[in-house]
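Chemist: Mind looking at a prediction? Sequence and model below.
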Amino acid sequence: MADSNSNNKEDELAGTEQPFVAHLVELRDRLLYCIYGIAAAAALLAFWPGPAGLIDWIAVPIKAHMPPDAKLIAVGVFSPFFVPLKVLGMAAVLLALPWLMYQIWAFVAPGLYSHEKRFALPLIIFGSFLAYSGIAFVQFFVLDKMFAFIQRFTPPSVAATPDISSYVESILSLYIAFGLAFQVPIVVMLLVRFEMVTIEKLRSFRGYFIVLSFVVAAVVTPPDVISQLALAVPMCLLYEVGIVAAGYFSRATKSEEERSEETAGPTGQ
């Protein structure tokens, strides 16, 4: 009985198919919107706090462990010009991250059901929050502990004056690594929602994920214990958060038809 009723209901996505060229045009528009958003964020950051202000901000963790009058040095000829631009570009991408994620959602939204669209924007907000949390965790905790650990092994006869270019590349890689690693709950929730894995399998995979977390941390972080633990431990905790959230998210995003079929299935048989 439930099957006959569900078959009579028209698919809400029926007739929404678009030709391939239309998809390319839509993709081009969304990419342009992304570029416009990054450009607007870069213009705002160039006005305040400016490239120099951004450099000063990201240099706070390492300068806290350098002599009072010490400064970062620029070894490359063009480093004083290109490094601030690189930092400005990365900061603009981070500032525009919610806008970029919204454009991705807007591109795939026509292929989603209404009950799936309702939870797309909360996922964008949650994913942006997790990315910003990972970057803030690096800036305010990981770098300070990491440089304090490294400075303990610096001989007194050695002056620690890092190159600004290598320093920026190192912390940007940490920003990206932690920003992506903190997306573990989002990945877990989507895997469960699209029925690629079950919550029971995720729970049984817990031990393997712990080992995988430490392997990933050893590969993507500098060769010090502090940064590796700072990445692996949050990944394990976020994996548990993802398992808990996946159950709620999977139930909440089910359509009314799926819920009615689940309730009417046993009686229909």
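Modeler: Received it, and whenever you're ready, just let me know what you need. Residues are numbered from 1 along each chain as shown.
Chemist: Could you use CA atoms for every contact and neighbour count after this?
Modeler: Noted.
Chemist: Wait, residue 220 touches residue 177, no?
Modeler: Yes: the pair residue 220 / residue 177 is scored as a contact, 6.7 Å apart, by CA atoms under 8 Å.
Chemist: Just checking the distance from the helix or strand where residue 93 lies to the centre of its chain.
Modeler: Using DSSP states H and E, residue 93 sits within helix 79-95. Relative to its chain's centre, helix 79-95 lies at 19 Å (CA atoms, centre = their mean, to the nearest Å).
Chemist: Stretch 200-215 too?
Modeler: Stretch 200-215 sits 20 Å away from the centroid of its parent chain (CA atoms, centre = their mean).
Chemist: Which positions within whichever helix or strand residue 243 is part of qualify as buried?
Modeler: If you go by DSSP H and E, residue 243 is part of helix 225-252. With burial defined by 16 or more other CA atoms under 10 Å, the residues of helix 225-252 counted as buried are 226-232, 234-236, 238-243, 245-246, 249-250.
Chemist: Pasting the second one now:
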Amino acid sequence: MSLAEHLRELRNRLAKAALAIAVVSGVAAFYSEDLMRFLADPVPRCEEGLGENTGGACAVVAYTDLLSPFTTTVKVSLMAGIVLSSPVWLYQLWAFVAPGLHRHERKYTYAFVAAAVPLFLGGAWLAYTVMPVSMRVLLGITPDGSANILPMDKILDFSVRMVLIFGGAFELPLLLIMLNMTGMATGRRMLGWWRGVIMGVFIFGALATPTTDPVGMIALSAPIVVLYFMAVGFAMLNDRRRRRNNPDADLDDDEASELDLTPESVGDVERVTASGSLPEQASTGTERDRDRVNGYDDVT
């Protein structure tokens, strides 16, 4: 295909993806109230409304300006449209890229996508489970006699950030497995990174989570550390399999393999010595045999 044909196909793929997102977002708009209730459900509500907050670990969900209900509804509907229509626009992306991949590259892509989806969903589920605890910890700092009023759009931003951060962080073991499958890092080398990885994961958990409490940091960091060691174990098993199939697979580019110096019998040389002439070459076809003299080509 020419460059113009590639651009035309990309335009058609993007148009189909945008149409799917728009249609699903329009349908989701009718259920926007239920979606907003689901996203705001982790917030511990105060039973007495705006009264005096004696416990501290509760809040009132409110809209702070005139346009907040409209903008929040649009944002929730668009987010639901992107998530629910993901099979369609991911297929459009795959249909644009797949013709340029080899068969084994497609096989690896299917495997990694099949592993990436449950990992991301597991991280999103953990984020939704941890959010009520994190919110109670943060709201518990509120002084007695004060009330917490949380805007709905802020709650939405908080929930989306938590889901994306947890879901994206759970893809770390998949990245390590990709490095091992491509030969860029061995399992033993990745195991040697464990001190730096654990420190980096906990620092990332402290900085990436919107909350400043240790609950969110530990809830994000501990599963990633477990997944890291699981990825290292898979990499070491894969290195063992690769070493068994190819003993020279783990050698560096500038490292020579061991030479086998065991003497072997060379049958062709023995036949040449006995007959005094070179062994006859195997013919590969009638047309080629015509150009040969006594079975040999003109160069021989």
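Modeler: Happy to help now that I have it. What you are looking at is a predicted structure, and each value in this text was computed from that prediction instead of being measured.
Chemist: TM-score, when you put one on top of the other?
Modeler: The pair, once superposed, lands on a TM-score of 0.77 when counted by TM-score structural alignment, normalised by the length of structure 1; 241 aligned residues with a CA RMSD of 3.0 Å.
Chemist: picking up where we left off before, residue 220 and residue 177 of structure 1: who's more crowded?
Modeler: The residue with more neighbours, out of residue 220 of structure 1 and residue 177, is residue 177; 20 against 16, by other CA atoms under 10 Å.
Chemist: Surely the more buried one and residue 218 touch.
Modeler: No: applying CA under 8 Å, one finds residue 177 of structure 1 not in contact with residue 218, separated by 11.5 Å.
Chemist: ok, average deviation of stretch 4-13 of structure 2 from structure 1?
Modeler: By mean CA distance after the TM-score superposition for structure 1, the fitted stretch 4-13 of structure 2 averages 3.2 Å away from its aligned residues in structure 1.
Chemist: which parts of that stretch are buried?
Modeler: By 16+ other CA under 10 Å, the buried positions in stretch 4-13 of structure 2 come out as 10, 13.
Chemist: Touching it from outside, list them.
Modeler: Stretch 4-13 of structure 2 is contacted from outside by 92, 93, 96, using CA atoms under 8 Å, 6 or more residues apart in numbering.
Chemist: which ones are touching the alignment partner in structure 1 of the second one?
Modeler: Pointing back at residue 93 of structure 2 there. In structure 1, the residue paired with residue 93 of structure 2 according to TM-score structural alignment is residue 104. Residues near residue 104 of structure 1 by CA under 8 Å, 6+ apart: residue 30.
Chemist: From residue 77 of structure 1, how far out is residue 104 of structure 1?
Modeler: Between residue 104 of structure 1 and residue 77 of structure 1 the computed distance is 39 Å (CA to CA, to the nearest Å).
Chemist: next one: residue 3 of structure 1
Modeler: Noted for residue 3 of structure 1: a distance of 72 Å to residue 77 of structure 1, by CA to CA.
Chemist: before we move on, what about residue 260 of structure 1?
Modeler: Per CA to CA, residue 260 of structure 1 is found 68 Å from residue 77 of structure 1.
Chemist: neighbour-wise, which of the two wins?
Modeler: The residue with more neighbours, out of residue 260 of structure 1 and residue 77, is residue 260; 12 against 8, by other CA under 10 Å.
Chemist: Check which helix or strand that one maps to.
Modeler: Assigned by DSSP H and E, residue 260 of structure 1 falls in helix 256-268.
Chemist: Sort out which residues of that helix are buried, please.
Modeler: So, applying 16+ other CA under 10 Å, buried residues of helix 256-268 of structure 1: residue 261.
Chemist: helices or strands next to the longest helix anywhere in structure 2 in the packing?
Modeler: In structure 2, taking DSSP state H as the definition, the longest helix is helix 103-139. Judged by 3 or more CA pairs under 8 Å, 6 or more residues apart in numbering; DSSP states H and E, helix 103-139 of structure 2 is in contact with helix 152-169, helix 172-181, helix 214-245.
Chemist: Trace the helix holding residue 93 of structure 1 over to structure 2 and give me the residue numbers.
Modeler: Using TM-score structural alignment, helix 79-95 of structure 1 lines up with residues 68-84 of structure 2.
Chemist: ok, residues contacting that stretch?
Modeler: For stretch 68-84 of structure 2, the surrounding residues in contact (CA under 8 Å, 6+ apart) are 21-26, 28-29, 32-33, 35-36, 63, 152-153, 156.
Chemist: Go again with 7 Å.
Modeler: For stretch 68-84 of structure 2, the surrounding residues in contact (CA atoms under 7 Å, 6 or more residues apart in numbering) are 21, 22, 24, 25, 28, 29, 32, 63, 153.
Chemist: Which residues are in contact with the second one?
Modeler: For residue 22 of structure 2, the set of contacting residues under the criterion of CA under 7 Å, 6+ apart consists of residue 81.
Chemist: Tell me which residue of structure 1 matches up with it.
Modeler: Under the alignment (TM-score structural alignment), residue 22 of structure 2 pairs with residue 39 in structure 1.
Chemist: Would it be right to say that that match lies in a helix?
Modeler: Yes: counting by DSSP: H, G, I helix; E, B strand; the rest coil, residue 39 of structure 1 is part of a helix.
Chemist: Counting neighbours, what do you get for residue 176 of structure 2?
Modeler: For residue 176 of structure 2, using other CA under 10 Å, the count is 20.
Chemist: ok, now which ones touch it?
Modeler: residue 231.
Chemist: In structure 1, what residue corresponds to it?
Modeler: By TM-score structural alignment, residue 176 of structure 2 lines up with residue 188.
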